[in-house]
Structure formats: C-alpha cells, structure tokens
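Visitor: show me how the following folds:
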Amino acid sequence: MVEAAIHGFVLALGLILPLGVQNVFVFNQGALHRRFVAALPAVLTASVCDMILISLAVLGVSVVVLGSVWVKTVLLGAGLLFLLYMGWVTWHSTPGANGNEAARTFTPRKQVAFAASVSLLNPHAIMDTVGVIGTSSLGYAGVEKLVFSVTCIAVSWIWFAGLALAGRITGELDKSGRFMTILNKLSAIVMWGAAVYIGRMLFA
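Guide: Next up, the predicted model:
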C-alpha cells in the first residue's frame, strides 16, 4: 500500500506541476480576490473535476467514452472555442489597486463555469489522466488500487488549494496591480497556445 501511495503521489504531482490553463486560472483567482475564500469556487471545481477524471480513468470508463470519434471532435471543438474566449477575457482584465476591479469579473458562478471548462474541455489534461494515471492503475488491485487513486486525488485537492493561496499572497504583495496585469497577459497567451494545440489536433 505504501508503494501504491508513493507511486500515486509522484505521478499526480508530475502531471499537475507543469504550467497549464487550469493552474493559471486557479492561481489568478487566488490573486485577484481579496480573500482566499472568494477563490474557493475555482479551487473546489478544479479539484472535483480532477477527482472525476481520475476516478473514470481508474475505472476504465473514460477509455470507452474517448474511443468515440465524434465525442473527441465535440470535446476538441468546445475546448478550442472556450480557450479562445477565455484568453480574450483574461487579456482584457485590468486589475486596479488591490486587484479588486478584476475580481468582479470572476463571480462564483463564472469561476465554477471556467474551472469546469478548462478541466473537462482540455483534451491534453484528459489524455494525460487516461493515458498515464488510468494505465498506471492497472498494476494495482483491491485496496492498493484504492490507495493509489485516493492519493492521486488528494494531490489535486492540496495542489489547487495551495496554488490559490500562493496567488492570494502574490496579489497582496502586488498593490499596484502591475504584476497581475503582466500575469493576465501571460495567462492569455498560455490559453491561446493551448487553443492552437487543440486546433492542430482537431484539423490534423
């Protein structure tokens, strides 16, 4: 069981660490709001979505679903359009002093919608979950498989909470809003880059 837990921890951390749309969005929400609790909708949604994807991957359900060509096409198309839109919104977000102006842009409902979209409409993240975590889970059974899965899920929950907290600290230090303005531009570029990647997959 210890081996399964360590394997799940290292694997999940390795997949979640690279800079991606999901990480950028959660960090931004932590930075843009004055209180950490205000960013919880983004944190909880991203964590729950990852939990669902990991569970489906371990159970093998996602392999069957993604085996359908039209499902992949719809997923890629929706992801492409959403990332283009989200990049535009992020690029034009202009934090004022204390980042309060931009914070109004992301209401709890928008946070949930955006976090769910960048989690569930991100083919790259889904393929990683299915291909890496799903495949790795095949080496375990019974309690060990459960431990492996729970560890992967726990890493996501802790990571997103920590990411939002790091964003909150950064936002607190950035009183002028200049850093957040630059970060918004970089975030938009990351999102558009992901959109281009998806577009290549869609039209290849």
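Visitor: when you work out contacts or count neighbours from here on, use the C-alpha atoms and nothing else.
Guide: Noted.
Visitor: residue at max distance from the center of this structure?
Guide: In the chain, the greatest distance from the average C-alpha position (Cα atoms, centre = their mean) is reached by residue 142, at 28.6 Å.
Visitor: how about this one, so we can line them up?
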Amino acid sequence: MEMAFLQGFGLGGSLVVAVGAQNAFILKQGLKQSHPLLIAALCSCIDALMITFGVLGFGRVVVAFPVIINVARIGGALFLFTYGAHALYMSFQHSRKLSTDMKQVESIPRVLLLTLGLSLLNPSLYLDTVLLLGSISVQFQGVERVLFAVGAIMASLGWFFSLSFGTKYLSPAFNQPQAWVYLDRAICLIMWSIALILMAPYILAS
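Guide: Model prediction:
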C-alpha cells in the first residue's frame, strides 16, 4: 500500500512542478502577496478533482470527446497570448517596487478568474491528471488505487502551497524595479511559448 501512495506522490509531483503558465502565475502572485492562500487552495482543489476523475475512469470521456482538448487548446492559447501581452506591457512600468505600500494586490474576482483560466484552459491538466494518472492507476485495485490518488493529490497540494508561500523569501530581491522587468518578460516568454505549442497542430495542419 505504501508503494501505491509513493508512486502516486512521485508521479503527481513530477507533473505539477514543471515550469508552465500556472506556476508562473502562482510565483508572481506569491511575490506580490496577492491572495496566495486562495490561489494555492483553488489550484489544489482543481488538481484533486481532476486526479479523482482520472482514477474513477473519466479519462474515457476525454478520449471519446476530443473536442474537450480542442476547446482547451484554442481557448488556452488565446488566454495565454493575452496574459503574456499584459505581462510584456507591465515590464515597461519601470517604477514598480515590491514594498509594503505598493504590492498591487488584485481583487478576489480577478484572481479567481485568472486562476481558473490558467488551470482549466490548459490541455495538460486533462492529459496529465485525467488521462496519464488515470491510466497508471488501473494497475492498483481497491484501497491501493485510493492511496495512489491520495499520493498524487498530496504532491499537488504540497507544491502549490510551497510555491505560493515560499516566494516571500524572494521578496527582498524584488524591491528593485529591474527584477520585475525580468520577471514580467520571462512570464511573457513562457505564456507565448506555451500558446504557440498549443496552436502548433493547427498551424502545421494548415
């Protein structure tokens, strides 16, 4: 049983720590101390729900209805391109600092919408959690399958909360406006690169 949990934890952790749009967003919001607890909790809940769906066999639904992935690809690409453009624009605001009076905490509705968009409009969420983890879980039965899912969920939860709150130790470096310039432009590059990857099948097919 311990092996099922450890395998779920290892696989879940290896999938969630990859640098991507969601993690870049969590990093920036954590540095700004803009609702890090809410963001970590929402991302963890989404992952937990998708992992549970995968273990319960809902991966067959995604395979039967590939339109789900297509909608996520196109919608996600547009969302990421827009977010990347905003990050690029913000990188030219050289006077910004991360200080007690200039953290630019965003409204809760905006943070919720951005978190949901970066999570649900990401095909990797369905491919990794629902399909990949779901297909691997079939080797386990009964309690072992539950422990496999719990291990993957715990890895996801631990990563999101560590990323959200661990970034506060980087805050002193971001008292320099130039650090925000580099961060925003790196986020723009990540967002646009992922958007291009998402649209690559359609571009190559045309």
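Visitor: secondary structure element for the residue minimising distance to the centre of structure 2?
Guide: What sits nearest the mean C-alpha location of structure 2, by Cα atoms, centre = their mean, is residue 22, with 2.8 Å. Secondary structure assignment for residue 22 of structure 2, by DSSP states H and E: helix 21-32.
Visitor: same check on residue 86 of structure 1?
Guide: Going by DSSP H and E, residue 86 of structure 1 is in helix 69-91.
Visitor: check the mean deviation of that helix from structure 2.
Guide: Superposed on structure 2, helix 69-91 of structure 1 shows a mean distance to its aligned partners of 1.6 Å (mean Cα distance after the TM-score superposition for structure 1).
Visitor: quick one: list the elements packing against the very next helix or strand once past that helix.
Guide: Using DSSP H and E, the helix or strand that directly follows helix 69-91 of structure 1 along the chain is helix 100-103. Contacts defined by 3 or more Cα pairs under 8 Å, 6 or more residues apart in numbering; DSSP states H and E place helix 100-103 of structure 1 against helix 21-32.
Visitor: from the contact counts, what lies against the helix it packs on?
Guide: Other elements packing on helix 21-32 of structure 1 under the criterion 3+ Cα pairs under 8 Å, 6+ apart are helix 40-59, helix 100-103, helix 108-120, helix 142-173, helix 178-203.
Visitor: quick revisit: right, and the residue nearest to the centre of structure 2 touches residue 115 too?
Guide: Yes - taking Cα atoms under 8 Å as the definition, residue 22 of structure 2 is a contact partner of residue 115 at 7.5 Å.
Visitor: residues touching residue 88 of structure 2, list them.
Guide: 184-185, 188 (Cα atoms under 8 Å, 6 or more residues apart in numbering).
Visitor: which residue lines up with it in structure 1?
Guide: In structure 1, the residue paired with residue 88 of structure 2 according to TM-score structural alignment is residue 91.
Visitor: residue 52 of structure 2 now?
Guide: Counting by TM-score structural alignment, residue 52 of structure 2 lines up with residue 55 in structure 1.
Visitor: the nearest residue to that match once chain neighbours are set aside: neighbour count?
Guide: Leaving out its chain neighbours, the residue that sits closest to residue 55 of structure 1 by Cα to Cα, 6 or more residues apart in numbering is residue 149, at 7.1 Å. By other Cα atoms under 10 Å, 26 other residues sit near residue 149 of structure 1.
Visitor: from what I can see residue 149 of structure 1 touches residue 8, true?
Guide: Yes - at 6.9 Å, residue 149 of structure 1 counts as touching residue 8 under the criterion of Cα under 8 Å.
Visitor: which outside residues touch stretch 98-115 of structure 2?
Guide: With Cα under 8 Å, 6+ apart as the test, stretch 98-115 of structure 2 has contacts from 22, 31-35, 39, 42-43, 96-97, 171-172, 174-176.
Visitor: what number of residues lie near residue 64 of structure 2?
Guide: 9.
Visitor: which residue lines up with it in structure 1?
Guide: Using TM-score structural alignment, residue 64 of structure 2 sits opposite residue 67 in structure 1.
Visitor: with residue 143 of structure 2 instead?
Guide: By TM-score structural alignment, residue 143 of structure 2 lines up with residue 143.
Visitor: just give me the neighbour total for that match.
Guide: Using other Cα under 10 Å, the number of residues around residue 143 of structure 1 comes to 11.
Visitor: now the one helix or strand residue 3 of structure 2 maps to on structure 1. Mean distance?
Guide: Assessed by DSSP H and E, residue 3 of structure 2 sits inside helix 2-16. Superposed on structure 1, helix 2-16 of structure 2 shows a mean distance of 0.8 Å to its aligned residues (mean Cα distance after the TM-score superposition for structure 1).
Visitor: same for that helix, what does it pack against?
Guide: By 3+ Cα pairs under 8 Å, 6+ apart, helix 2-16 of structure 2 packs against helix 143-166.
Visitor: tell me the angle the helix it packs on makes with helix 36-55.
Guide: Taking axes from the mean of the first three to the mean of the last three Cα atoms, to 10 degrees, one finds helix 143-166 of structure 2 and helix 36-55 inclined to each other by 160 degrees.
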